[in-house]
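In: Pasting the sequence and the predicted model now:
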Amino acid sequence: MKTLVTNVRLTVLALTLLGSLAACKKHDPDPVKNNDPIFVGKHWKMSAITTNPIIDFDGDGTADPDLLPFFPTCVTDNIVTFKEGGKIESEEGEACPDETPITGTGTWSYNENTKIFTLTDGTAAGTQNYEIVEMSATTLKWKVEIEEEGQSLDMIMEWKAQ
């Protein structure tokens, strides 16, 4: 009988502890109430630029898997924010030598069916379409086909949430 009482007490204690833990559990925030993609409202910084096929970007005879190191910090430290309603804000980090710091605006749109992400600076020449290849809360990856020295290749840009 003593064993049965002990087991019941342990069971009740275990259920009480589980109930307490469940009551203290942090609740996830309310789901997004609009239809904006997951990348909206976050600050993004470029983390990699790759090509497929991989190219020898610096001409040293060795293929370069990531082109980002070839760009100066004053280009790679910029932050882009995709705002609700299709607006873009960008902030330049370190200014490039002999240039005035740029804080720009533009627009974005995203077609979920085709995975096409369109960026524009307000001019026809300033519009570019990208195919989204990965999108999460922390990573945004898109690609665009480019022509380099008569060769067609995909350039993939990876962004990390800041």
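Out: Received the coordinates, thanks. Numbers count the residues shown, from 1 in each chain.
In: hey, let's count contacts and neighbours off CA atoms from now on
Out: Fine.
In: Contacts for stretch 128-146, please.
Out: Residues external to stretch 128-146 that are found in contact with it (Cα atoms under 8 Å, 6 or more residues apart in numbering): 38-39, 115-120, 152-161.
In: then this one, side by side with the first:
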Amino acid sequence: MNENKTYTVDEAKRRLERYCAYQERCHKEVQQKLYEMRMIPLAIDQIIDHLLRHNFLNETRFAQAFARGKFRTKKWGRNRIVNELKMRQISKFNIKIALKEIPDSEYYKTFEALAEKRMQQLSSEKNLQKKRKKLADYLFYRGWESELVYEKIRELK
């Protein structure tokens, strides 16, 4: 993007429509993009209002897509998903709706598969304490709940 290029409100609207149509965006990303385009606050509000009214920007839809995507592709647990959504200033209400996108049965199945895969990778580690710590660190980093992680670690003999 050319640093010195200026945009009319209509040009910026069209550009942001494409930006939002390409993939779901949250308000924070859109504001950041408009800020980088050096739009004035009044224009930013006007453009965001336009995007909302024409359904290019929808925080609930963004949160749902984000939760589904990060769970399915990156195998993140609920804690990590919630924290990442909070960082994007998504409301508690929308976070709650987003978490409903992950069926419990699939959630626990994914956790088991992820833990098993990691234990296979750690099979050369002979020190049980180190093995438990490495497994726990791995699962916590991905945002899985402590009850699940500690239960899994107790299974390690």
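Out: Perfect, thanks for sending it. In this text the structure is predicted, and so the values were computed from the model without any measurement.
In: Could you quantify their similarity as a TM-score?
Out: Superposed pair, TM-score by TM-score structural alignment, normalised by the length of structure 2: 0.24. Supporting alignment: 63 aligned residues with a Cα RMSD of 5.1 Å.
In: Please type out the ChimeraX selection for whichever of the contacts of stretch 128-146 of structure 1 turn out to be buried.
Out: Selection of the buried residues among the contacts of stretch 128-146 of structure 1 in ChimeraX, burial being defined by 16 or more other Cα atoms under 10 Å:
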select :39,116,117,118,119,120,153,154,155,156,157,158,159,160,161
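In: so of the contacts of stretch 128-146 of structure 1, which ones are in helices?
Out: Using DSSP state H, the subset of the contacts of stretch 128-146 of structure 1 located in helices is empty.
In: Let's see which of the contacts of stretch 128-146 of structure 1 end up in strands.
Out: The strands, defined by DSSP state E, take in 116-120, 152-161 from those.
In: so where do the helices sit in structure 1?
Out: Ranges of helices in structure 1, per DSSP H, are 2-24, 73-76.
In: Quick check: which of those is buried the most?
Out: Mean neighbour count, computed with mean count of other Cα atoms under 10 Å, is highest for helix 73-76 among the helices of structure 1, reaching a mean of 15.
In: For that one, which helices and strands make contact with it?
Out: Using 3 or more Cα pairs under 8 Å, 6 or more residues apart in numbering; DSSP states H and E, no helix or strand is in contact with helix 73-76 of structure 1.
In: before we move on, back to that, kindly reformat the helices of structure 1 as JSON lines containing distance to residue 109 of structure 1.
Out: Output for those, formatted as JSON lines (distance: least, Cα to Cα, whole Å):
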{"stretch": "helix 2-24", "distance to residue 109 of structure 1": "40"}
{"stretch": "helix 73-76", "distance to residue 109 of structure 1": "23"}
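In: who touches stretch 155-162 of structure 1?
Out: Stretch 155-162 of structure 1 is contacted from outside by 42-52, 137-146, using Cα under 8 Å, 6+ apart.
In: Now with 7 Å, please.
Out: Residues outside stretch 155-162 of structure 1 that contact it (Cα atoms under 7 Å, 6 or more residues apart in numbering): 42-52, 138-146.
In: Just the buried ones out of those residues, please.
Out: Among those, those classed as buried by 16+ other Cα under 10 Å are 42-51, 139-143.
In: mind checking how far the strand or helix carrying residue 19 of structure 2 is from the chain centre?
Out: Element membership of residue 19 of structure 2, judged by DSSP states H and E, is helix 9-22. Computed by Cα atoms, centre = their mean, to the nearest Å, the separation of helix 9-22 of structure 2 from the middle of its chain amounts to 23 Å.
In: Repeat that for stretch 136-155 of structure 2.
Out: Its chain's average C-alpha position is 20 Å from that of stretch 136-155 of structure 2, according to Cα atoms, centre = their mean.
In: next helix or strand past the helix holding residue 19 of structure 2?
Out: The element immediately downstream of helix 9-22 of structure 2 (helix or strand, assigned by DSSP H and E) is helix 27-36.
In: How far does that following helix sit from its chain's centre?
Out: How far helix 27-36 of structure 2 lies from its chain's middle: 17 Å, per Cα atoms, centre = their mean.
In: That helix to helix 9-22, inter-axis angle?
Out: Per axes from the mean of the first three to the mean of the last three Cα atoms, to 10 degrees, the angle that helix 27-36 of structure 2 makes with helix 9-22 is 140 degrees.
In: Could I get the buried residue list for helix 27-36 of structure 2?
Out: Neighbour counts using 16+ other Cα under 10 Å place 27, 30-31, 33-34 of helix 27-36 of structure 2 among the buried residues.
In: about what we covered before: in terms of secondary structure, what does the helix holding residue 19 of structure 2 contact?
Out: Counting by 3 or more Cα pairs under 7 Å, 6 or more residues apart in numbering; DSSP states H and E, the packing neighbours recorded for helix 9-22 of structure 2 are helix 41-53.
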